[in-house]
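Enquirer: Dropping a prediction and its sequence here:
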Amino acid sequence: MAYGAQSGGYFTKRAKGADLGEQLTARYANPANPANPANDARLAAAVELAERRGVSVNEVVLAYLTNQPDQTVPIFGGSSPEQVRESVKAATLTLSAAELAQLRVA
């Protein structure tokens, strides 16, 4: 079970240039410098893949989990019906081995 599968919206918010807030910054970045090199690389890979596939970054993040060789159940959340619908769409996104590797090594 992947609890916090969407990282509290970290990647989606970063992709949109939205404010991360104190809690997400403290958890996934550095309060003094919100850029985190490892997460920056992951974000760039997710954004590139989302644009190429015509899907959202959120769908890529969740599809990465559901496309693992072992059964993985991401626990996701949403603050609106649209966010829930978008998350559910990720279940139909099949990522290739090359796409999974692109996200894994980022």
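Expert: Yep, it's here. Residues are numbered from 1 along each chain as shown.
Enquirer: Going by C-alpha atoms from here, please, whenever you check contacts or count neighbours.
Expert: OK.
Enquirer: ok, and the closest non-adjacent residue to Leu43?
Expert: Phe11 (6.1 Å; C-alpha to C-alpha, 6 or more residues apart in numbering).
Enquirer: what's the answer for Lys89, then?
Expert: That would be Glu59: by C-alpha to C-alpha, 6+ apart, it lies 6.8 Å from Lys89.
Enquirer: could you measure that neighbour against Glu22, distance?
Expert: Distance, Glu59 to Glu22, by C-alpha to C-alpha, to the nearest Å: 24 Å.
Enquirer: which one of these two has more residues nearby?
Expert: The residue with more neighbours, out of Glu59 and Glu22, is Glu59; 21 against 12, by other C-alpha atoms under 10 Å.
Enquirer: Please, where are all the strands along the protein?
Expert: Taking DSSP state E, the chain contains no strands at all.
Enquirer: and the longest helix for it?
Expert: helix 37-53 (DSSP state H).
Enquirer: hold the first one in mind and look at this next one:
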Amino acid sequence: MAKIVTEFFRRYDKLMQEQGPASTFWKKADCEKVSGYFCKAKRERRMPPPTQLKKLEGYLDNQFLLECMQFYSDYYPECMTIKMDMALDEFVLKYRNKGRRKEREVASQLYLEKALRMGL
């Protein structure tokens, strides 16, 4: 298992210990299905997808979650869907602000890359 995956599940387990049982935490977050995705990913020793990692926004360090999402996109590119790309792009725009001008350049580059992938 990659170091970042191990670190993610260490932090996730710590969060679950602080918040109570995982099922209770996900009920409070109104995302009961997500618990199953995390359990399966942990069993398979894989990083959960960006769409699921996004649900932990505000509970874990957002910069770390961004790194985890980027790891997923780098190491499991065959699994990336448009929905997952959008979740990753949203996090990049939210948590990688380097000034207003840079943000616009990043956003336009992301949209251009998406359009090229979709064949437009």
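Expert: Nice, thanks for sending it over. Keep in mind that what you see is a predicted model, and the values were worked out from it rather than measured.
Enquirer: Quick TM-score on the pair, please.
Expert: The pair, once superposed, lands on a TM-score of 0.31 when counted by TM-score structural alignment, normalised by the length of the first structure; 61 aligned residues with a C-alpha RMSD of 4.9 Å.
Enquirer: on that earlier part again, helices or strands up against the longest helix of the first structure?
Expert: Applying 3 or more C-alpha pairs under 8 Å, 6 or more residues apart in numbering; DSSP states H and E, we find helix 37-53 of the first structure packed against helix 10-16, helix 57-66, helix 97-105.
Enquirer: what would the ones you listed look like in CSV with distance to Glu51 of the first structure?
Expert: Shown next, in CSV, are these (distance: least, C-alpha to C-alpha, whole Å):
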stretch, distance to Glu51 of the first structure
helix 10-16, 11
helix 57-66, 8
helix 97-105, 13
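Enquirer: Can you say which of these is packed in most?
Expert: helix 57-66 (a mean of 24; mean count of other C-alpha atoms under 10 Å).
Enquirer: Also compute the angle for it relative to helix 97-105, please.
Expert: 100 degrees (axes from the mean of the first three to the mean of the last three C-alpha atoms, to 10 degrees).
Enquirer: Glu113 of the second structure belongs to a helix?
Expert: Yes: remark: Glu113 of the second structure belongs to a helix, assigned using DSSP: H, G, I helix; E, B strand; the rest coil.
Enquirer: Please work out how many residues are found near it.
Expert: Residues near Glu113 of the second structure, counting by other C-alpha under 10 Å: 12.
Enquirer: OK, contacts around it?
Expert: Glu113 of the second structure is in contact with no residue at all, counting by C-alpha atoms under 8 Å, 6 or more residues apart in numbering.
Enquirer: Next, work out how far apart it and Arg10 of the second structure are.
Expert: Taking C-alpha to C-alpha, one finds Glu113 of the second structure at 34 Å from Arg10 of the second structure.
Enquirer: cool, and Glu103 of the second structure?
Expert: 32 Å.
Enquirer: With Gln17 of the second structure instead?
Expert: Distance from Gln17 of the second structure to Arg10 of the second structure, by C-alpha to C-alpha: 11 Å.
Enquirer: List the residues that are in contact with both of these two.
Expert: By C-alpha under 8 Å, 6+ apart, no residue touches both Gln17 of the second structure and Arg10.
Enquirer: State the number of residues packed around Arg11 of the second structure.
Expert: Using other C-alpha under 10 Å, Arg11 of the second structure is surrounded by 14 other residues.
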